[in-house]
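Chemist: Build the 3D model from these lines:
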Amino acid sequence: MIPDIDSRLSRNILKSISYGLPLAEVVPDHTYAQLETRLGELKRRYLELRISHGARELPFSNYLFYLILQSRHQEFDFKLRQGNSVVTNIHRFKSKGRIPSLTTLLLADAVNAKSELELKHPDIPQLDRHARDIERWLAAGNVMPPSERALRGLVEALERAAGEGRPLHLVSAVCPDYSHSSDAEGKPRYTFERVGDQPGLAGAKLVSAGQAVAELARARQVEIRHAILGGEFEYLSFNRNPATGETREGFLGKVERQLERIAGALPCPAATCSFFEMCGGEDGWHQAHGEIVQRLEQGDYGQTGLDYPALESIFLSRLPLYEKWFASQSREQIWASFVSQAAEYALMGKLFGERFDNFVVLAVDHYRMEPFYSFFATVPTLYIRTDYL
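Modeler: Here you go, the predicted structure:
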């Protein structure tokens, strides 16, 4: 057990090592007796690095100590910025409300470094049990940093999966395989001229994240299943463009084949579902959807936490897409289409909650639409990064 060395004593110890002064003169007797061997080893490593750097001037006074700390604890990192200012992540080692001194960290065999998620969301219970694996999943799966609500829901779902053996369902609603082109920067842009039966832009993003999902399941020793749903209800909005010439049956058939291809490409167990079937048929979907549209038009935004200015902000962020999707419509008609789509998200969130008892949404659409999933109840939603419009 390494005694806690306060910042003042730490500075004196490191200065003595730097200048080759006797440590016994600055360290209290009882502390020196405990740490003599470790302090001697630290001094030896410092001198080795000092010799290897030769006569070169060090970038800053603690540079060699930072290199030693980095070699001992891989979580530690530092960067030298312009003007020789130094930025470190030593805050990750914070414990019981305070950051240990540099000397304490240098002498310790092991330290408890908090993850970035733990530092950002300190009030989420049990996050420390899962944070490292979640961070690896976010990076490997190209998933956006989650909101507090989404991360809390994910941790709770992982806890249920681990403690009760209940599978964790990652539920994804996937945009149909609409045609697209590339802009001047090479980024894909939907043209909405036709629809195919391949995974599409959204489905490909989900498939590319599949291996990271499987690795998360192995790391946490839980069962993760995918539930893949398609935009079968979008055939109405797709056919508002008279140039598409797609029949209802043709559109729905392509969506069904698209989902089967996506499910077959995922390493974790995956099943496809139908929104229409979950509503007892297409008429049930349209009736439930129409009721939500009416509530939104009356200014009732459910549990989304939105008000009208926030709604308008989301609309403006989506306008470039809608102007391509609904090319022949007026601004008022496009607004109505946006409200209709918001209602679709609200209904999807409701159906997810009714169908799955331990789930989070893994979305491949635009993150600004996230609040609508929680129109009826909180729906934790994580987003895979997308680059298409």
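
Chemist: can we go C-alpha only for contacts and neighbour counts from here?
Modeler: Will do.

Chemist: Who are the contact partners of residue 256?
Modeler: Applying CA atoms under 8 Å, 6 or more residues apart in numbering to residue 256 gives the contacts 197, 230.

Chemist: what does residue 230 give?
Modeler: Shown in contact with residue 230 (CA under 8 Å, 6+ apart): 173, 174, 175, 176, 255, 256, 259, 273, 274, 275.

Chemist: quick one: which of these has the most company?
Modeler: Highest neighbour count within the contacts of residue 230, by other CA atoms under 10 Å: residue 259, with 31 neighbours.

Chemist: Can you show me the strands along this structure?
Modeler: Here the chain has its strands, by DSSP state E, at 78-80, 86-88, 168-174, 177-182, 188-196, 224-230, 270-273, 359-363, 381-383.

Chemist: now those strands in TSV, with distance to residue 60?
Modeler: Below are the strands of the chain laid out as TSV (distance: least, CA to CA, whole Å):
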stretch	distance to residue 60
strand 78-80	9
strand 86-88	8
strand 168-174	48
strand 177-182	48
strand 188-196	46
strand 224-230	48
strand 270-273	54
strand 359-363	45
strand 381-383	41
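
Chemist: Figure out which of those strands is closest to residue 147.
Modeler: Smallest distance to residue 147 across the strands of the chain (CA to CA): 7.9 Å, for strand 381-383.

Chemist: Another sequence for comparison is provided below:
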Amino acid sequence: MSQSLAHYYVRNKLTHKLISKRVLSPISLSQQPPADLVQALCIESEVSKLSAVYAQFQHSDDGHTGLPRYMPFYRFIQSKFPGFQWQVRSTQGKKTLILDKPYINQSRPSLLNLLLCAINDNTATTPALKVRYPAMRELPDELVVDLEQAFERLSFAQSAPHFVARFAQALAKGLAGETITLVSPVCPDYGYENKNGRLRYTFEHLGEGIGLVAGRVVKTLPDLQAVLQKHGIDARIAVAAGDFEGFDASTLNRLKETREGFAHKLRISQQKILDALGPGAESIMIAEAAGGEDCWHALTAEAQRRLAHQDNGCIVEDDLDYASIFSARLPLYQAWHQQRSNEELMQILYAQGAEYAAIGKVFAQQWTNPIVIGADHNRMQPFYWLYSTIPVLYLTRVY
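Modeler: Below is the predicted model of the structure:
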């Protein structure tokens, strides 16, 4: 910016916010903005249009609502950018607006820049996901916008950039013609209760229906599949049952089930899940897919040995904060494994982390391009990467 505009500087700076204020505030008062600033910005023709727009979108009661005097500008922007939204907040009788501006050219524009784009019908925006996750920039905007809406609609948790990068790479393969499989591991239909508005497992019985986690999966997978298919991606869906949980004697005792009874109920549940998902959905038993009980135990023992020796494979450094993961999982472990010390429960976390690592390995061998959609607790997400960088996204937890 020219040094001739130094008198507009505040603390030796002339920010985009200051420029917006210097130009727009006079217009909102039916005055002309500073001519030297307008000339330096090369917006002489746009200023007269902004004045006309302000008058056109002004409401007769604007002076009595207590809303900011820029409201006509906001209404005009919204007419050009439907994604431009605001929230009204009142503090001590004074109303302020919290603006949600779209991204343009990978960044949030100033109010003046947004108005200039609207005036000139330059309404191309950058999906927020592409700004938050640079790895998504290689995907078509239309697909990313639909994913953005799906993630919000289906309540996806925010993942670390490296997980989203692998997700984006898998989608790129799908766009190139390869088949993608959306797969979710699901818990058996354990008993649960609603306590103070929060769902909580009780593990007091085992049902034959669609369990707590599976219920989220049934709503999520077909929706996400439809989004991908809309953009030409051959996306299949699969559910993987935790049959290995029926190998644990303490779990069976707690549920008052035999191995045979556990397996029988699990298969009934899986069929109900498949029926709910519709034609084309696939179901596997995780330990069965690993080669059976002995193979499963060998696989998890190897994973647990590696984790115990901090041989973390592909897991990103700093992702394994055992203390915070344990804190997040503690309520579940206390309900599942009653009357055990924290030291004993910590060993359960290590064992469960090994199970997630083993699940990741089984899925990577079962399908060419799997994308894991987790619905239990996203703090277990890092363990999937012990053996390979399998794409993993998580929903917000339901319990």
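
Chemist: And the strands of structure 1: which comes nearest residue 30 of structure 1?
Modeler: Between residue 30 of structure 1 and the strands of structure 1, the tightest spacing by CA to CA is seen for strand 86-88, at 31.4 Å.

Chemist: and that closest one, how far out from the chain's middle?
Modeler: Remark: strand 86-88 of structure 1 is offset 25 Å from the chain centroid, using CA atoms, centre = their mean, to the nearest Å.

Chemist: what's the answer for stretch 317-324 of structure 1, then?
Modeler: On CA atoms, centre = their mean, the centre of stretch 317-324 of structure 1 falls 25 Å from that of its chain.

Chemist: Could you list the buried residues of it?
Modeler: By neighbour count on 16 or more other CA atoms under 10 Å, the buried set for stretch 317-324 of structure 1 is 318, 319, 321, 322, 324.

Chemist: That stretch aligns to what range in structure 2?
Modeler: Mapped onto structure 2 using TM-score structural alignment, stretch 317-324 of structure 1 spans residues 328-335.

Chemist: same check, this time on stretch 352-360 of structure 1
Modeler: With TM-score structural alignment applied, stretch 352-360 of structure 1 matches the range 363-371 in structure 2.

Chemist: can you list the buried residues of stretch 317-324 of structure 1 in JSON lines and add distance to residue 53 of structure 1?
Modeler: As requested, those are arranged in JSON lines below (distance: CA to CA, whole Å):
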{"residue": "318", "distance to residue 53 of structure 1": "55"}
{"residue": "319", "distance to residue 53 of structure 1": "58"}
{"residue": "321", "distance to residue 53 of structure 1": "56"}
{"residue": "322", "distance to residue 53 of structure 1": "60"}
{"residue": "324", "distance to residue 53 of structure 1": "60"}
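
Chemist: Show me which of those is closest to residue 186 of structure 1.
Modeler: Closest approach between these and residue 186 of structure 1, by CA to CA: residue 321, at 16.8 Å.

Chemist: From residue 73 of structure 1, how far out is the closest one?
Modeler: Distance of residue 321 of structure 1 to residue 73 of structure 1, computed by CA to CA, to the nearest Å: 47 Å.

Chemist: returning to that earlier point: could you point out which of the strands of structure 1 sits nearest residue 239 of structure 1?
Modeler: Between those, strand 188-196 lies closest to residue 239 of structure 1; by CA to CA that is 9.8 Å.

Chemist: equivalent range in structure 2 for that closest one?
Modeler: Aligning strand 188-196 of structure 1 against structure 2 (TM-score structural alignment) gives residues 199-207.
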